[in-house]
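*Asks:* After the sequence you'll find the predicted model.
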Amino acid sequence: MAARPEGTPCWVDAMFTDLEGAKSFYGDVLGWTFGESASEYGNYTQAYADGKAVAAVVPPMPGQEGVSQWCLYFASPDAAATAGRIRDKGGEVLMEPMQVGDFGTMALARDPSGVVFGVWQAGVHEGFEAPPEQPGAYCWAEVFTRDPGKADPFFAGVFGYGQKQMQDDAVDFRMFDLGDTTVLGRMRMTEEFPPEVPAYINVYFTVPDCDAAVQKATERGGVLRFGPMDTPFGRFAAISDPQGANFSVIDVTRTAGEMPRSTAVT
């Protein structure tokens, strides 16, 4: 596989206090299967959709227990250089670039508006193996922030994104592009979000039937936060899993409405 362009979402993982519970939940809702836990890497456990790696789950390290959240990683040819730009653009490096065996090099960071994300310099582990349209695969992600004035120039500055603003009076939504490819969205969090909910990146996983996935998730203790709703991109719903991690499910085959208009931002 050719190296992903810098700034391309390339992997997701999450810490779960109840690792077996998380595996059972996502196995039911997204159809994931799981590999062996890598004890030398803190019981890091990969998830697979139809045999292709799509995500990972891991128990928290001592002192890191808390509400679970999915972490999105962005591809980088040089994690140390990316970490330098993160600092230069006003972000915070939470974990310095660290080599993970021959798999690659990772770093963790926080943008000036509070969004935590990862950086991944691929070694033998290149990231997602499944295409976004495959059920169970990562499909899309959006930065949810209360301060787009800080988040937008930061992500564009670190990863060289082009920017387009959606022409919609109802929502403040921006898209980040690498060349002709839109790779990330940004949504302004409104007063509808409780103040205790921090800024975060919401990840979308593809499902063959959005309503069936929601039903299964809620039966298993998940909480429906929004939807299901038909859009030009697919029918989607936002969910919190039983351990508090937010994610969305989307059926990309069921679309409705016209694509929204957008304007380039310079």
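*Replies:* It's in.
*Asks:* can we go C-alpha only for contacts and neighbour counts from here?
*Replies:* Fine.
*Asks:* Remind me what the helix or strand harbouring residue 22 packs against, helices and strands.
*Replies:* Per DSSP states H and E: residue 22 is located in helix 19-30. Here helix 19-30 touches strand 33-34, strand 52-58, helix 210-219, going by 3 or more CA pairs under 8 Å, 6 or more residues apart in numbering; DSSP states H and E.
*Asks:* List the buried residues of it.
*Replies:* Across helix 19-30, burial judged by 16 or more other CA atoms under 10 Å covers 19, 22, 23, 25, 26, 27, 29, 30.
*Asks:* can you map out the helices along the stretch 51-200 of the chain?
*Replies:* 79-88, 148-159 (DSSP state H, counting those that start in this stretch).
*Asks:* ok, and what's touching the helix holding residue 22?
*Replies:* By CA atoms under 8 Å, 6 or more residues apart in numbering, the surrounding residues in contact with helix 19-30 are 16, 32-34, 57-59, 135-136, 205-207, 213-214, 216-217, 220, 241, 243.
*Asks:* by how many degrees do that helix and helix 210-219 diverge?
*Replies:* With axes from the mean of the first three to the mean of the last three CA atoms, to 10 degrees defining the directions, helix 19-30 sits at 150 degrees from helix 210-219.
*Asks:* can you give me how far helix 19-30 is from the chain middle?
*Replies:* 17 Å (CA atoms, centre = their mean, to the nearest Å).
*Asks:* And here is the other one:
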Amino acid sequence: MDAELPDVAAGRRFYGELFGWSFEEAYGSSVWALLNGDRVASLAPKSDGRMPTVWTVSFAADDAAALGRRITAAGGQMVMAPFPVGDLGTAALAADPEGAVFGLWQAGRHPGFGRRHEPGTFVWAELYTRDTATANAFYGGLFHEALFGDGSEPDFGRAAVTDVFPAEMPSHFLAHFRVTDLDDALGAVQRLGGRVQAPPLETSYGRVAVVTDNQGASFALLQR
């Protein structure tokens, strides 16, 4: 999980207060977000001001180049070809057939984040798409365990973008972070300069609200 932000220092203040994260230097100008000493996310400066301010959901890859070839063969595209991130690992950026963007991470010295499903950490990624059949086939072929389970707690779901949503809304992933008290967390988001995009609603996986941070990156808060 990583956020690309115009101002990493402002991101540190926002997320440090909201989730209780501390921070340490990572690669280049990026920082690791830590919870009780374990890495749970990263914040990075946007390399191009024209790019959106976003949270990116990444999938682990044993071989990012080989998985990239499978993605293009299945109708997706590589937005950014695999590239080394020092000795930490290899990263890539891809899009599915409907245009939803996601990352790939081939671990080197950084195996991935040490905590999830706990308050203040990543708990769920929801894919919003207009063509659910295509999404099922695409992700089911690439990431079978992420969709259908390997015996561990699931991380990933898929929802249809219906007429309730604006027509211009593209397919996208929405990262969810777990909180203990959703109402308290929403109050903190607004106090810290963020805003509530969608008020709390009940879902099959918990009580959820969609928010943006103080720089416009969207994410969801989930109380289970």
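*Replies:* Yes, it's here. Everything numeric in this text was worked out from a predicted model, so none of it was measured.
*Asks:* How close are the two chains, by TM-score?
*Replies:* Scored by TM-score structural alignment, normalised by the length of structure 2, the superposition of the two chains gives a TM-score of 0.91; 223 aligned residues with a CA RMSD of 1.9 Å.
*Asks:* Spit out the contact partners of the spatially most central residue of structure 2.
*Replies:* Taking CA atoms, centre = their mean, the centroid of structure 2 lies closest to residue 57, which sits 3.1 Å from it. Residues counted as contacts of residue 57 of structure 2 (CA under 8 Å, 6+ apart) are 1, 2, 102, 103, 125, 173, 174, 175.
*Asks:* Identify, from the residues you listed, the entry nearest to residue 147 of structure 2.
*Replies:* residue 125 (11.0 Å; CA to CA).
*Asks:* which one in structure 1 is aligned with the closest one?
*Replies:* Counting by TM-score structural alignment, residue 125 of structure 2 lines up with residue 141 in structure 1.
*Asks:* Which residues are in contact with that match?
*Replies:* Contacts for residue 141 of structure 1 (CA under 8 Å, 6+ apart) come out as 184, 185, 201, 202, 203, 204.
*Asks:* what do you get if the cut-off is 6 Å, keeping everything else the same?
*Replies:* 184, 202, 203, 204 (CA atoms under 6 Å, 6 or more residues apart in numbering).
*Asks:* Surely the last one is in a helix?
*Replies:* Looking back up the chat, that one is residue 204 of structure 1. No. Assignment of residue 204 of structure 1 by DSSP: H, G, I helix; E, B strand; the rest coil gives strand, placing it outside any helix.
*Asks:* Trace it over to structure 2, please.
*Replies:* Match for residue 204 of structure 1 (TM-score structural alignment): residue 176.
*Asks:* Of the contacts of residue 57 of structure 2, which is the most crowded?
*Replies:* Greatest neighbour count in these, by other CA atoms under 10 Å, goes to residue 175: 25 neighbours.
*Asks:* how close does it sit to residue 159 of structure 2?
*Replies:* 13 Å (CA to CA, to the nearest Å).
*Asks:* same deal with residue 50 of structure 2?
*Replies:* 28 Å.
*Asks:* Between those two, which is the more surrounded one?
*Replies:* residue 159 (13 against 7).
*Asks:* I'd say the more buried one and residue 128 touch.
*Replies:* Yes. The criterion here is CA atoms under 6 Å, and residue 159 of structure 2 meets it with residue 128 at 5.0 Å.
*Asks:* Identify the residue of structure 2 aligned to residue 165 of structure 1.
*Replies:* That one, residue 165 of structure 1, aligns with nothing by TM-score structural alignment.
*Asks:* Over in structure 1, tell me which residue corresponds to residue 68 of structure 2.
*Replies:* Correspondence of residue 68 of structure 2 to structure 1, assessed by TM-score structural alignment: residue 83.
*Asks:* what about its match, how many neighbours?
*Replies:* Residue 83 of structure 1 has 23 neighbouring residues, counting by other CA under 10 Å.
*Asks:* so how far is residue 112 of structure 1 from the closest residue to it other than its chain neighbours?
*Replies:* The spatially closest residue to residue 83 of structure 1, leaving aside those adjacent along the chain, is residue 93, at 6.5 Å (CA to CA, 6 or more residues apart in numbering). Separation of residue 93 of structure 1 from residue 112 of structure 1 (CA to CA) stands at 11 Å.
*Asks:* Great, nothing more from me.
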